[in-house]
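1. Please work out how this folds:
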Amino acid sequence: MKRESINVKKVLLNGTEMSKIIDRMVYEMIEHLSLLKNVAIVGIRTRGVVLAERLIKKIEEKENVKLATGTIDIALYRDDFCKGLSSPKTGPSVLNFDPEEYHIILVDDVMYTGRTVRAAIEAVMDYGRPKSIKFVSLIDRGLRELPIHPDIVGKVIETSPEDKVAVFFKETDGEDKVVLG
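-> I've put the predicted structure just below:
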């Protein structure tokens, strides 16, 4: 999503609030991770990768562990990519581990219809069948089209189908915030 195309109606989370929520998510993830061995955290391109990198860094620092990590690009797995006129823009998917030996935690910035997560699961499965797949999202805006829900969510926000929710990260946008457009 192009950040400059967002007509901001409301700031839902500022940088301080976002940081506190991410910290809480880290503690929830640590609780889940303590039950599992061989855990890999995989960010969904593009903003899920930024969130995953933050979560990974904090978990590794707090728990003194080294996690398996990866990124997954879902462009070719989307069920709506052929509706557009141009070819989808793709980036690399990188899983430097054997998924069949790991419990995978997929990470994305916003949970909406469930179609992105479905595509990410399909993409991961092309690499092999993991022991399990969990899903973590910073924002859950509801309005599901598929029966998919995050295992850990930072904040639930009620929206309408016409609304846009955009997550800004310091690393990519110069500041942390979540806005409604």
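2. Every contact and neighbour count from this point should use C-alpha atoms.
-> Noted.
3. what's the distance between the residue lying closest to R141 once chain neighbours are set aside and D163?
-> Nearest residue to R141 in three dimensions, chain neighbours excluded: I157, at 4.9 Å (CA to CA, 6 or more residues apart in numbering). Separation of I157 from D163 (CA to CA, to the nearest Å): 11 Å.
4. Test my guess that V153 contacts I139.
-> Yes - between V153 and I139 a contact is recorded at 6.4 Å, counting by CA atoms under 8 Å.
5. What separation do you get for the residue nearest to R141 and R129?
-> 32 Å.
6. What's the biggest helix in this structure, counting residues?
-> For the chain, the helix that runs over the most residues, judged by DSSP state H, is helix 15-33.
7. What are the buried residues along that helix?
-> Buried positions in helix 15-33, judged by neighbour count with 16 or more other CA atoms under 10 Å: M18, I21, I22, D23, M25, V26, M29, I30, L33.
8. so who does the first one touch?
-> Applying CA atoms under 8 Å, 6 or more residues apart in numbering to M18 gives the contacts D176, K177, V178.
9. The spatially most central residue of the chain and A52, how far apart?
-> Taking CA atoms, centre = their mean as the criterion, D108 is the residue nearest the geometric centre of the chain, at 0.9 Å. Plainly put, D108 is 8 Å away from A52 if you go by CA to CA.
10. To compare with the earlier structure, here is another sequence to fold:
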Amino acid sequence: MPDRKCIIHAKLLDVMLHRLCHQLIENHANFDETVLLGLQPRGIYFADRIQRRLKKILNKEIDKGYLDTTFHRDDFRRRDSPLAPSKTDVPFLIEDKNVILLDDVLYTGRSVRAALDAMVTFGRPRKVELMVLIDRKYTRHLPIESDYVGRAVNTIDSQRVLVEWEEQNEEDGVWITSKATT
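-> Next up, the predicted model:
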């Protein structure tokens, strides 16, 4: 595949996930008052991995849901073709809980803004934090920052950061590609 560069291979990704879980444990201890929300469509794989690792480390179930932001996006009606929504599955209330939003890549911040709007359907959280695997620095349209970051990368607008998970029948890894090749 032309113009595709691996920036995080499977073993390094494993180390990053381990570190991120321990950072969460430092700040949320036993997770009695904390839930995970993976942003559709790609943040759900990240949320699944984090939840499985936390369960293994803490030896307890951690509440996790999937949040679709399609109808809360500011560009929803501006596209030439309609967006296809993904499934929202939040089987718990988030009222007065600490919520960790998880997404694979933080780019402009607009998806996170939409997630904040979509999330209030399930209650008003006590606190919201953001965890991203990749933070594309210097690209924000909104003043949004992540509380937990796997890795910050510098990219230009003509590039795309592609996170691949073995759950998607891919090899675990993070790639920088040209937008034209994806």
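11. which of the contacts of M18 of the first structure are buried?
-> D176, K177, V178.
12. all helices for the second structure, in order.
-> So, for the second structure - with DSSP H - the helices run 10-28, 43-58, 110-119.
13. would you list these in JSON lines and tack on distance to S86 of the second structure?
-> Output for those, formatted as JSON lines (distance: least, CA to CA, whole Å):
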{"stretch": "helix 10-28", "distance to S86 of the second structure": "25"}
{"stretch": "helix 43-58", "distance to S86 of the second structure": "11"}
{"stretch": "helix 110-119", "distance to S86 of the second structure": "13"}
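14. Can you say which of these is nearest to S81 of the second structure?
-> Closest approach to S81 of the second structure among the helices of the second structure (CA to CA): helix 110-119, 18.2 Å.
15. which residues in the first structure does that closest one align to?
-> Aligning helix 110-119 of the second structure against the first structure (TM-score structural alignment) gives residues 115-124.
16. which residues touch A84 of the second structure?
-> So A84 of the second structure contacts T70 (CA under 8 Å, 6+ apart).
17. any idea what D80 of the first structure aligns with in the second structure?
-> So, by TM-score structural alignment, D80 of the first structure is matched to D75.
18. and what of N64 of the first structure?
-> Using TM-score structural alignment, N64 of the first structure lines up with N59 in the second structure.
19. what's around its match, how many residues?
-> The tally of other residues near N59 of the second structure (other CA atoms under 10 Å) stands at 11.
20. got it, and P91 of the second structure?
-> P91 of the second structure, neighbours per other CA under 10 Å, totals 11.
21. how much space between it and I62 of the second structure?
-> With CA to CA as the criterion, P91 of the second structure and I62 of the second structure are 12 Å apart.
22. Could you do V120 of the second structure as well?
-> Counting by CA to CA - V120 of the second structure and I62 of the second structure are separated by 20 Å.
23. who has more neighbours, the two?
-> Legend: neighbour count by other CA under 10 Å for V120 of the second structure and I62, higher for I62 (18 against 13).
24. didn't the more buried one look like it was pressed against K55?
-> Yes - I62 of the second structure is in contact with K55 according to CA under 8 Å; the separation is 6.5 Å.
25. between those two, what contacts are shared?
-> Between them, I62 of the second structure and K55 share no contacting residue, judged by CA under 8 Å, 6+ apart.
26. show me what contacts the residue nearest to D108 of the first structure when sequence neighbours are not counted?
-> Closest residue in space to D108 of the first structure, ignoring its immediate chain neighbours: G48 at 3.7 Å, by CA to CA, 6+ apart. G48 of the first structure is in contact with V107, D108, D109, counting by CA under 8 Å, 6+ apart.
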